[in-house]
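Asker: Okay, predicted coordinates and the sequence, questions at the end:
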Amino acid sequence: MKRRFELRAVKEAPQERDLAFATVDDGVWETKYEDLYGTLDFGASSAQGPRESMEDCAYVIPRARCGFLFAAVFDGHSGFAAAQYLSEHLYDCFSDAIDEGAYGPECSIDERETGGICCPVELSSLLADSFRETDQKLLSWLQSSAPDDEKNAGATATIALVRRDKLVIANVGDSRAVLSRKGQAVDLTTEHRVTGSGPTVEAEVHRVEDVGGWIEDGRVCDVIAVSRAFGDREFKGDGAKSMLQRGVSEEWWDQEFADSKDITGNLLEATPDVVEAPVREDDEFLILATDGLWDVVTSHEAVTMARSDFKKRKSAEYIADRLTKVALQRRTEDNVSVVVVDLTGKDGWTKPKQKNSERWKGVFGMGN
């Protein structure tokens, strides 16, 4: 039986960390960042939709490193294990990378968080490194600790580091980040797929084929619809051998076809595209969402709806919930996770203030 639509927001208490500043202490934030950047209003929403299980997750840390709000949407497949792991570890890996790469005397005292850790840091390469490192740790964890039916799980990820002066977006897979610039929708991500046309699709197809893979029916090896993802151990390293044999056992192809394939590298990768840009005066808000929203709502429609609600003094939380419900009303066939971040602050539209917790994680059926 299919489950009915349901929303659940799980607000976690801060956790103890051995490493400094997995999140920024409130006292540090108020001293260093409150006057400079302020606290951004955000909303997050997750819904299972018509799927038999929930594999999406939305995650927000409003007071993150270097004055940023950290927001992410994770879209799992072949189970929830990979998306859950990313929600628990990707930010920490990013934070650890800041600790490892941001010491030194080159920054002034007022640019430091504590103990010599310097902000700003070069974020594009740091994010790419932390994505790849997290993927390696995830693959090891899936092999050793995931339930047997989720050892081949994977997940896409779109994350945003947001301040009033700066946006940094990193994307792996087919979720999307959209900026409202004076009411116009600006896509900040490109979906990593092997169907359709355009330079990104062509580059992804060539990368897959160069390591011995193939594209069939818009899918990598006729199996998976995205060309970049975390996890998916059957499409990385030696795992491809088991994917080829599974195809034989499932009668997707015969043994002769499997024997003819010489896969020499990763068919999927977790290297993100990273966009780093200043926030302009006419930039209004940011929407992150999994493809369960974008399959039925265009970027322009989402921005138009959200902007209308902001002008009616609705909160970002209200708008995230509304976008999720619109996707369900339009009969999306997928799970949906949405994060909305207001960039305007007190000088923009006035709206009710939301009590932002240390972390926000929205999932349905977590741990099932």
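Answerer: Sure, I can see it.

Asker: from here on, contacts and neighbour counts on C-alpha atoms
Answerer: Fine.

Asker: and the gap between the closest residue to Val201 other than its chain neighbours and Trp294?
Answerer: Nearest residue to Val201 in three dimensions, chain neighbours excluded: Val194, at 5.2 Å (CA to CA, 6 or more residues apart in numbering). To Trp294, Val194 is 17 Å away according to CA to CA, to the nearest Å.

Asker: okay, pairing it with this:
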Amino acid sequence: MLRLCYTPFDCCFRRRGGGADSLLWHTDLKPHFSGDFSIAVAQANNNLEDQSQVFTSPSATYIGVYDGHGGPEASRFVNKRLLPYLHKFASEQGGLSVDVIKKAFSATEEEFLHLVKLSLPVSPQIASVGSCCLLGAISKNVLYVANLGDSRAVLGRRDADRKNSPVVALRLSTDHNVADEEVRREVEALHPDDSHIVVYTRGVWRIKGIIQVSRSIGDVYLKRPDFYRDPIFQQFANPIPLKRPVMTAEPSVIIRELETEDLFLIFASDGLWEQLSDEEAVEIVFKYPRAVSVFCNS
């Protein structure tokens, strides 16, 4: 089900030129069972914290965008573990489902937690490493999108009734970022006894003044009291007065049966969406007259 049809991440990008352009990577179009895909990365610094992957077979396609923060360890871990867990549970339960996807996320989180426990004495900073996760799966003409954090999946859909442009953008994922008022209210409702659970600092809203996203893999010091109270970790970071976990690894999941009007998909981390609106990104892709699923990571 997860037969590889691409070269490994570390060597699948083509570097373009030198200087600043050496941090712009891309792949040429490659086929999957219902179209084509491509990958692009605009690397922000020399220590790449993000990972991305595409698996494709004659019957299914799987897409992952893993936006790391605090270090590369969590995103690299997710890149190796999430899809194998998805394959394992789908095989055991007779196919993809919301339950299968949530079990794969939970198993990945638990295994990373175990790694953090083992690594804490020599690398206490690993308790503060995390990754947003955006997963897409297309099987039997059904699309599943699961998300932790603020990476985003957007569908380009044909709309013949529009006069200016025959394509519309449909967002398929939820941004778990407290910059969004609804997400702030969700976090505040879970912590009614903490008036400082979300604070405005350094120009943005942050949970406990630390992090903007409310869901991730990792960030275990914000999820497990035994970590943020651990003397080893407190030698690395200041103590955080938490009464209970302030983040979760529970993904939001949508299911959509694909239709003939659905033209292409864009999967990208927040680096793209901070620069382009959903509509702008869809208009750019639509300028190329071909049916293509596009996977972007920035």
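Answerer: Ah, there it is. No experiment lies behind these values; they were computed from the predicted model shown.

Asker: For Val194 and Trp294 of the first structure, work out which one has more neighbours and name it.
Answerer: Val194 (25 against 18; other CA atoms under 10 Å).

Asker: residue in the second structure matching that one?
Answerer: Mapped onto the second structure by TM-score structural alignment, Val194 of the first structure lines up with Val178.

Asker: and the gap between that match and Ala237 of the second structure?
Answerer: Distance from Val178 of the second structure to Ala237 of the second structure, by CA to CA: 23 Å.

Asker: same check, this time on Leu115 of the second structure
Answerer: For Leu115 of the second structure, the distance to Ala237 of the second structure equals 19 Å [CA to CA].

Asker: same question, Ile210 of the second structure
Answerer: Ile210 of the second structure is 12 Å from Ala237 of the second structure, by CA to CA.

Asker: What of Asp226 of the second structure?
Answerer: 14 Å.

Asker: Same question for Arg14 of the second structure.
Answerer: Arg14 of the second structure is 38 Å from Ala237 of the second structure, by CA to CA.

Asker: Leu86 of the second structure corresponds to which position in the first structure?
Answerer: Using TM-score structural alignment, Leu86 of the second structure sits opposite Phe94 in the first structure.

Asker: Apart from its chain neighbours, what residue comes closest to that match?
Answerer: Closest to Phe94 of the first structure by CA to CA, 6+ apart is Ser130, at 5.4 Å.

Asker: who touches the match of Val194 of the first structure in this structure?
Answerer: Counting by CA atoms under 8 Å, 6 or more residues apart in numbering, Val178 of the second structure makes contact with 184, 198, 205-207, 212-214.

Asker: give me that answer again for 6 Å
Answerer: Neighbouring residues of Val178 of the second structure by CA atoms under 6 Å, 6 or more residues apart in numbering: 184, 205, 212.

Asker: Return those of those residues that are likewise in contact in the first structure.
Answerer: Retained contacts for the contacts of Val178 of the second structure in the first structure, judged by both residues aligned by TM-score structural alignment, their matches' CA atoms under 6 Å, are 184, 205.

Asker: and the contacts of Val178 of the second structure as a markdown table, adding distance to Val54 of the second structure, neighbour count and secondary structure?
Answerer: Output for those, formatted as a markdown table (distance: CA to CA, whole Å; neighbours: other CA atoms under 10 Å; DSSP: H, G, I helix; E, B strand; the rest coil):
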| residue | distance to Val54 of the second structure | neighbour count | secondary structure |
| --- | --- | --- | --- |
| Arg184 | 32 | 21 | helix |
| Trp205 | 33 | 21 | strand |
| Gln212 | 27 | 20 | coil |
